[in-house]
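K.L.:
Could you work out the structure for the sequence below:
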Amino acid sequence: MSLVGYARVSTDLQDTAAQRRELKAAGCTEIREEFASGTMRARPVLAKLVASLGRGDVLVVVRIDRLARSLSHLLEVIETLEAKGAHVRSLGDPIDTTSPHGKFTLQILGATAEFERALIRERNMAGLASAREKGCVGGNPGLRDRDPEAIATVCRARNRSYFDKLNKEAQQWLPAVRQFRPRLPWEDVVRIVNSRHPGAKPWTVERLRRAAGRFVKDGLLDRAVLDRAPPAQKDDRILAIVVGIKSSAPEMTLKQIAARLEAMREPTPRGRAKWATSSVAHLLEQAQRAGLLESD
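P.N.:
Okay, here's the model as predicted:
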């Protein structure tokens, strides 16, 4: 388990020294600092930190307001980490998702947020009904009038929303993109991503390329992932796909890997639709000799 601290102040005129001391005293082996307002959800350092944490890791903050200023954002970050098997701990608040008490506190916060959303929806519906009775037309007046400032505000909001959604889904697609791009073409990377998360919404080439481009733009991915894939031998491509399946689920048997390849409609090196476990074993042995997989 790795304890990683996150220290944040609103401007570069402020100092994170006090936060860093507390985080270091709490046992954090690494501390990331960011200079950004807490009201900003799209914070590059936080997004990169959340994307890098893995199973058993703990994101530690001095106070929960260093992580998020709204309950919805806090729950979003925690849910993203929980999906990866990582946790959140606040030194100054009763929030520690590694403990039963901390999880209970989180459940209370979640119920409160849901109740708050229900009240907001109810008030919005009542307000819209009242406006319709008075003959008022809904919508943003600035957008109706094509006001540049109003349009820019809406674009910024949509941009933030898109980044937050990508960040929440990062555990689905980011590891495969880092591992296989640009060595494999986008079509094959999409198939690997979808095979790793069969219950999630399927990714398309365009959607995955756009997601990677956004992370490259924010400095969260190496620009090389957008390069054109070099011509590759079919055997090399199949080997990479098998490595991707095995590395994402080391406990999978040869039979299960064969079934996954068939579900992906990936033909064998000889062009057959049916995979034999011996063919899978041969590819895994090749991967181990090439240093792509650790020996069992």
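K.L.:
alpha carbons only for contacts and neighbour counts from here, please
P.N.:
Fine.
K.L.:
correct me, but Val193 touches Trp173?
P.N.:
Yes. Using Cα atoms under 8 Å, Val193 is in contact with Trp173, at 5.8 Å.
K.L.:
Looking at these two, which one has more neighbours?
P.N.:
Neighbour count, other Cα atoms under 10 Å: between Val193 and Trp173, Val193 has more, with 24 against 21.
K.L.:
which residues does the more buried one contact?
P.N.:
When contacts are counted by Cα atoms under 8 Å, 6 or more residues apart in numbering, Val193 touches 172-173, 176, 203.
K.L.:
what do you get if the cut-off is 7 Å, keeping everything else the same?
P.N.:
172-173, 176 (Cα atoms under 7 Å, 6 or more residues apart in numbering).
K.L.:
Next: Arg209.
P.N.:
Listed by Cα under 7 Å, 6+ apart, the contact set of Arg209 is empty.
K.L.:
which element is it on?
P.N.:
Under the criterion DSSP states H and E, the helix or strand holding Arg209 is helix 205-217.
K.L.:
how much distance is there from that helix to the middle of the chain?
P.N.:
How far helix 205-217 lies from its chain's middle: 13 Å, per Cα atoms, centre = their mean, to the nearest Å.
K.L.:
in the very next helix or strand once past that helix, what counts as buried?
P.N.:
Counting by DSSP H and E, the element after helix 205-217 in chain order, helix or strand, is helix 234-248. For helix 234-248, a neighbour-count test (16 or more other Cα atoms under 10 Å) marks 237-246 as buried.
K.L.:
just checking, what's the longest helix in this structure?
P.N.:
Of all the segments of type helix in the chain, defined by DSSP state H, the longest one is helix 100-133.
K.L.:
Can you mark which positions in it are buried?
P.N.:
102, 106, 109-110, 113.
K.L.:
run this one through as well so I can compare:
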Amino acid sequence: MSLIGYARVSTDLQDTPAQRRELKAAGCTEIHEEFASGAMRVRPVLARVLSGMSRGDVLVVVRIDRLARSLSHLLEIIEGLEARGAHFRSLGDPIDTTSPQGKFTLQILGATAEFERALTRERTMAGLASAREKGRVGGNPGLRDRDPEAIAKVRRARDRSYFDKLNGDAQHWLPAVRQFRPRLPWEDVVRIINSRHPDAKPWTVERLRRASARFVKDGLLDRAVLDRASPAQKDDRILVIVAGIKSSAPEITLKQIAARLEAMREPTPRGRPKWATSSVAHLLERARQMGLLKNDPVQRK
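P.N.:
Below is the predicted model of the structure:
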């Protein structure tokens, strides 16, 4: 079991030595620092730390607010860790998912979040019913009158809501877009994302293009990802896909890579539906020679 620390401050005018000292005293063998607002769900260092967590590892923070600013975000991160067989511990709060007491506290937090959502729904329905009883028509008066300022305000609110939703799911799609576009066409990137997260809502080409364009608009993605994919030989294309699968999960075996390719309905270079581990090993070796992969060992099981 490895204790992995995460320290965050909001601006470069602040520093992290105090957090580092506490994390080191708690036994953390690795400590990662990030300068970012806690309200930002997409944080490169945090995303890298979470993607590198293995079974039995424990993510440690000094306080919950160093990791997340909302209960929903906190629970989302912890659920992601549990899916990997990893755990979470906050030194300043009674949350430690390696212990029964910490898990109980987490269950209480989850129930509290659900209770708050139920109350919000109940208040909304009660407010609408009260308005109907008083003869008031629902909706925005400015929109009914086609007021330009009201319309612009609603559009901004919808855009912000759309961005927040994309931001919340960014750990699923953003790394693949950064890694593969524009080297691969959108269709291949969508298949890679869907194969990595089979339980999530499937992505489509149009949805992924729109999400990427929205992040480009805010400078969170390089504009080059929207460029047309350059023509490539099929063999070169499959090299990039296999290298991407291996780099996203370094411990993956040849058999697992073959299964992933078959799940993506990716035919072999000879057009066959079934992949042999020897073919995968050959492509990985070529990918290393082309500089697409580090010279790491291959698991053959």
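K.L.:
if we can go back for a sec, average offset between the longest helix of the first structure and the second structure?
P.N.:
Mean deviation of helix 100-133 of the first structure relative to the second structure after superposition (mean Cα distance after the TM-score superposition for the first structure): 2.1 Å.
K.L.:
now the strands for the stretch 51-200 of the first structure?
P.N.:
58-61, 87-90 (DSSP state E, counting those that start in this stretch).
K.L.:
Could I get those in CSV, plus columns for distance to Val189 of the first structure and mean neighbour count?
P.N.:
Converted to CSV, the strands of the stretch 51-200 of the first structure look like this (distance: least, Cα to Cα, whole Å; neighbours: other Cα atoms under 10 Å):
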stretch, distance to Val189 of the first structure, mean neighbour count
strand 58-61, 29, 24
strand 87-90, 28, 24
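K.L.:
looking at those, which is closest to Pro44 of the first structure?
P.N.:
Of all the strands of the stretch 51-200 of the first structure, it is strand 58-61 that lies closest to Pro44 of the first structure, at 15.5 Å by Cα to Cα.
K.L.:
Touching the closest one from outside, list them.
P.N.:
Here strand 58-61 of the first structure has contacts from 2-7, 67, 86-91, using Cα under 7 Å, 6+ apart.
K.L.:
Make a markdown table out of the residues you listed and add distance to Ser278 of the first structure.
P.N.:
Formatted as a markdown table, the contacts of strand 58-61 of the first structure follow (distance: Cα to Cα, whole Å):
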| residue | distance to Ser278 of the first structure |
| --- | --- |
| Ser2 | 39 |
| Leu3 | 42 |
| Val4 | 43 |
| Gly5 | 46 |
| Tyr6 | 48 |
| Ala7 | 51 |
| Leu67 | 50 |
| Ala86 | 36 |
| His87 | 40 |
| Val88 | 43 |
| Arg89 | 46 |
| Ser90 | 50 |
| Leu91 | 52 |
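K.L.:
For Gly135 of the first structure, state which of the residues you listed is nearest.
P.N.:
Leu67 (43.2 Å).
K.L.:
show me the contacts for that closest one.
P.N.:
Here Leu67 of the first structure is in contact with Val61 (Cα under 7 Å, 6+ apart).
K.L.:
and the gap between Arg63 of the second structure and Arg260 of the second structure?
P.N.:
Distance, Arg63 of the second structure to Arg260 of the second structure, using Cα to Cα, to the nearest Å: 38 Å.
K.L.:
nope, Gly168 of the second structure is what I meant
P.N.:
Gly168 of the second structure is 25 Å from Arg260 of the second structure, by Cα to Cα.
K.L.:
Among these two, which residue is more densely surrounded?
P.N.:
Arg260 (18 against 15).
K.L.:
What residues of the helix or strand containing the more buried one count as buried?
P.N.:
Using DSSP H and E, Arg260 of the second structure sits within helix 254-263. Within helix 254-263 of the second structure, the residues that count as buried by 16+ other Cα under 10 Å are 254-262.
K.L.:
what about the helix or strand that that helix is followed by, distance to the chain center?
P.N.:
Using DSSP H and E, the helix or strand that follows helix 254-263 of the second structure towards the C-terminus is helix 277-289. Counting by Cα atoms, centre = their mean, helix 277-289 of the second structure is centred 28 Å from the centre of its parent chain.
K.L.:
And for stretch 209-222 of the first structure?
P.N.:
12 Å.
K.L.:
just stretch 158-165 of the second structure next, same as before
P.N.:
16 Å.
K.L.:
Same check on stretch 122-129 of the second structure?
P.N.:
34 Å.
K.L.:
With stretch 25-32 of the first structure instead?
P.N.:
23 Å.
K.L.:
What of stretch 274-286 of the second structure?
P.N.:
With Cα atoms, centre = their mean as the basis, stretch 274-286 of the second structure stands 29 Å off its chain's centre.
K.L.:
Check which residues of it are buried.
P.N.:
So for stretch 274-286 of the second structure, counting by 16+ other Cα under 10 Å, buried means 275, 277, 280-281, 283-286.
K.L.:
Among the residues you listed, which one lies nearest to Leu71 of the second structure?
P.N.:
Leu284 (41.6 Å).
K.L.:
Kindly provide the distance from the residue mapped onto Gly139 of the second structure from the first structure to Glu122 of the first structure.
P.N.:
Alignment note (TM-score structural alignment): Gly139 of the second structure maps to Gly139 of the first structure. Gly139 of the first structure is 18 Å from Glu122 of the first structure, where distance means Cα to Cα.
K.L.:
Next, the contact list for Gln171 of the first structure, please.
P.N.:
Counting by Cα under 7 Å, 6+ apart, Gln171 of the first structure has contacts Lys84.
K.L.:
ok, Ala39 of the second structure - contacts?
P.N.:
Arg69.
K.L.:
Secondary structure class of it, three-state.
P.N.:
coil (DSSP: H, G, I helix; E, B strand; the rest coil).
K.L.:
How about Leu23 of the first structure?
P.N.:
From three-state DSSP, the assignment for Leu23 of the first structure is helix.
K.L.:
what about the corresponding residue of the second structure for it, how many neighbours?
P.N.:
Using TM-score structural alignment, the partner of Leu23 of the first structure in the second structure is Gln19. Gln19 of the second structure has 21 neighbours, counted by other Cα under 10 Å.
K.L.:
Just give me the residue closest to the centre of the second structure.
P.N.:
Gln171 (1.3 Å; Cα atoms, centre = their mean).
K.L.:
could you measure that residue against Ala47 of the second structure, distance?
P.N.:
Gln171 of the second structure is 7 Å from Ala47 of the second structure, by Cα to Cα.
K.L.:
hey, what's in contact with both of the two?
P.N.:
By Cα under 7 Å, 6+ apart, Gln171 of the second structure and Ala47 have no common neighbours.
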